[in-house]
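1. got a structure for you, letters missing:
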């Protein structure tokens, strides 16, 4: 691969080469020069794209966070489901190459500074979800926003760890079911029953007591607007 390869292809190759070297000879024992040579890029290209060898471990997360910001900036009928879909997008990325994800996980677990950075990275996802819910649902209680963001992040990480710690594949459907249960527990699972109502019908709605008031208002507003 040359330095003129597409950024995404170059990033993927460099990340894979770095993780392979970290797994084989240790993080501290691996130099930037070795990574660049193994990936077929120059040392200057590596530093321009990643900044340092610790950054290469989390390069995928930087791309994913940017993609999720763009995704959540779009219009979504159901903000709660949008957050869950964002979580599924992240999981699907790592589940697409579970062996690479497992090698990365082993490297991070063995280096204290990388473990600390992983904690910060997880919080960045949680904060992104929290801020999105507050902006998408005006009047939402901040405790509901941070609570749901933390719940989705925790559920995602639990399922992801099942994938990373075991030899078997853990399909996306496992996470989807877990997130549906999280929405159910939070009282925001979309109503799957279809109702045929005439324009002048009077609708009497009931909502779970645990449903955030901002979500109740959103659903009522949507019904009145139709």
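-> All right, it came through fine. Because the structure is a prediction, the values reported are computed rather than measured. Numbers count the residues shown, from 1 in each chain.
2. going by C-alpha atoms from here, please, whenever you check contacts or count neighbours.
-> Noted.
3. can you pull out the helices in the chain?
-> All helices of the chain, identified by DSSP state H, fall at 7-25, 32-39, 43-49, 53-57, 59-72, 79-95, 98-109, 112-136, 142-165, 172-186, 213-225.
4. dump the ones you listed to JSON lines, plus distance to residue 1 and mean neighbour count.
-> Output for those, formatted as JSON lines (distance: least, C-alpha to C-alpha, whole Å; neighbours: other C-alpha atoms under 10 Å):
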{"stretch": "helix 7-25", "distance to residue 1": "8", "mean neighbour count": "18"}
{"stretch": "helix 32-39", "distance to residue 1": "7", "mean neighbour count": "18"}
{"stretch": "helix 43-49", "distance to residue 1": "12", "mean neighbour count": "15"}
{"stretch": "helix 53-57", "distance to residue 1": "17", "mean neighbour count": "20"}
{"stretch": "helix 59-72", "distance to residue 1": "19", "mean neighbour count": "15"}
{"stretch": "helix 79-95", "distance to residue 1": "23", "mean neighbour count": "19"}
{"stretch": "helix 98-109", "distance to residue 1": "19", "mean neighbour count": "18"}
{"stretch": "helix 112-136", "distance to residue 1": "28", "mean neighbour count": "17"}
{"stretch": "helix 142-165", "distance to residue 1": "29", "mean neighbour count": "18"}
{"stretch": "helix 172-186", "distance to residue 1": "32", "mean neighbour count": "17"}
{"stretch": "helix 213-225", "distance to residue 1": "50", "mean neighbour count": "14"}
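5. ok, and here's another one to check against it:
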């Protein structure tokens, strides 16, 4: 049954409405069997309006991503002072969008999985989020290694997409809190300063040489002496 048109003039709400109707028809009738005329009629718009706003069937099924990408860019621009944290919170925006419209996301996943061209289109759409993250980080952190920033953007995107798909499939552990925790681990791994080799005196390493055939007691005594010496050095 067609859903009611949006009660506001918000273009984002309008796009989500049309996307939802198109996905509903694709899921019920099959992607190839559903015509543009049927989608337009279900959404309550003319065929001409459909083509002007969305272009084609393969465009409309992902059209809500356009508004979401704009929202993500705005979130990054006005977000956390820490660029790494801002990317994580922007990923949460995407997760919440699909969590709150999970029924549509489930239908879209089923439709996309059955059409190779749509699977390819989905990969391109996914990469667009990663590219937004990359561009933001490179603008905010111009002196940081581009490879490091791209790696971070890719890691955040991959972790987000894994949990997003799990949530859509009904995994009860795929929650916003789980996403936040996983992204927090990633941020820590990428932003934790690396101490120069030998500067960390909290770990003592004893290296000894001893003739073959030495008794375990003798080896143990030498190791203990080395550890005591390291502890005394640490206390100076």
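-> That came in fine, so what should we check first? Keep in mind the model is a prediction, meaning the values are calculated, not measured.
6. got a TM-score for the two of them?
-> After superposition, the two chains reach a TM-score of 0.78 (TM-score structural alignment, normalised by the length of the first structure), with 192 aligned residues with a C-alpha RMSD of 2.1 Å.
7. now distance to residue 207 of the first structure too, for the helices of the first structure, in CSV please.
-> Listed next are the helices of the first structure as CSV, based on distance: least, C-alpha to C-alpha, whole Å:
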stretch, distance to residue 207 of the first structure
helix 7-25, 45
helix 32-39, 55
helix 43-49, 49
helix 53-57, 44
helix 59-72, 26
helix 79-95, 16
helix 98-109, 40
helix 112-136, 19
helix 142-165, 16
helix 172-186, 11
helix 213-225, 7
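8. trace residue 63 of the second structure over to the first structure, please.
-> Alignment of residue 63 of the second structure against the first structure is given by TM-score structural alignment, with residue 59 as its counterpart.
9. contact partners for that match?
-> For residue 59 of the first structure, the contact set (C-alpha atoms under 8 Å, 6 or more residues apart in numbering) comprises 11, 15, 50.
10. any idea how far residue 73 of the second structure is from the aligned residue in the second structure for the first one?
-> Spelled out, that is residue 11 of the first structure. Alignment note: residue 11 of the first structure maps to residue 15 in the second structure; criterion TM-score structural alignment. Distance of residue 15 of the second structure to residue 73 of the second structure, computed by C-alpha to C-alpha, to the nearest Å: 18 Å.
11. report the separation between the match of residue 11 of the first structure and residue 82 of the second structure.
-> If you measure residue 15 of the second structure against residue 82 of the second structure using C-alpha to C-alpha, the figure is 32 Å.
12. same deal with residue 133 of the second structure?
-> 13 Å.
13. do residue 14 of the second structure as well
-> When distances are taken as C-alpha to C-alpha, residue 14 of the second structure and residue 82 of the second structure turn out to be 34 Å apart.
14. same question for residue 57 of the second structure.
-> 39 Å.
15. again, but for residue 175 of the second structure
-> Where residue 82 of the second structure is concerned, residue 175 of the second structure sits at a distance of 24 Å (C-alpha to C-alpha).
16. more neighbours, these two?
-> Remark: of residue 175 of the second structure and residue 82, residue 175 carries more neighbours, 17 against 9, as counted by other C-alpha atoms under 10 Å.
17. map the more buried one across to the first structure for me.
-> In the first structure, the position corresponding to residue 175 of the second structure is occupied by residue 171, as judged by TM-score structural alignment.
18. just give the nearest non-adjacent residue to its match, would you?
-> Counting by C-alpha to C-alpha, 6 or more residues apart in numbering, the nearest residue to residue 171 of the first structure once its immediate chain neighbours are dropped is residue 95, at 7.5 Å.
19. now swap in residue 20 of the second structure and tell me
-> Using C-alpha to C-alpha, 6+ apart and skipping the chain neighbours, the partner closest in space to residue 20 of the second structure is residue 104 (6.1 Å).
20. cool, and residue 56 of the second structure?
-> The shortest distance from residue 56 of the second structure to any non-neighbouring residue, by C-alpha to C-alpha, 6+ apart, is to residue 36 (7.6 Å).
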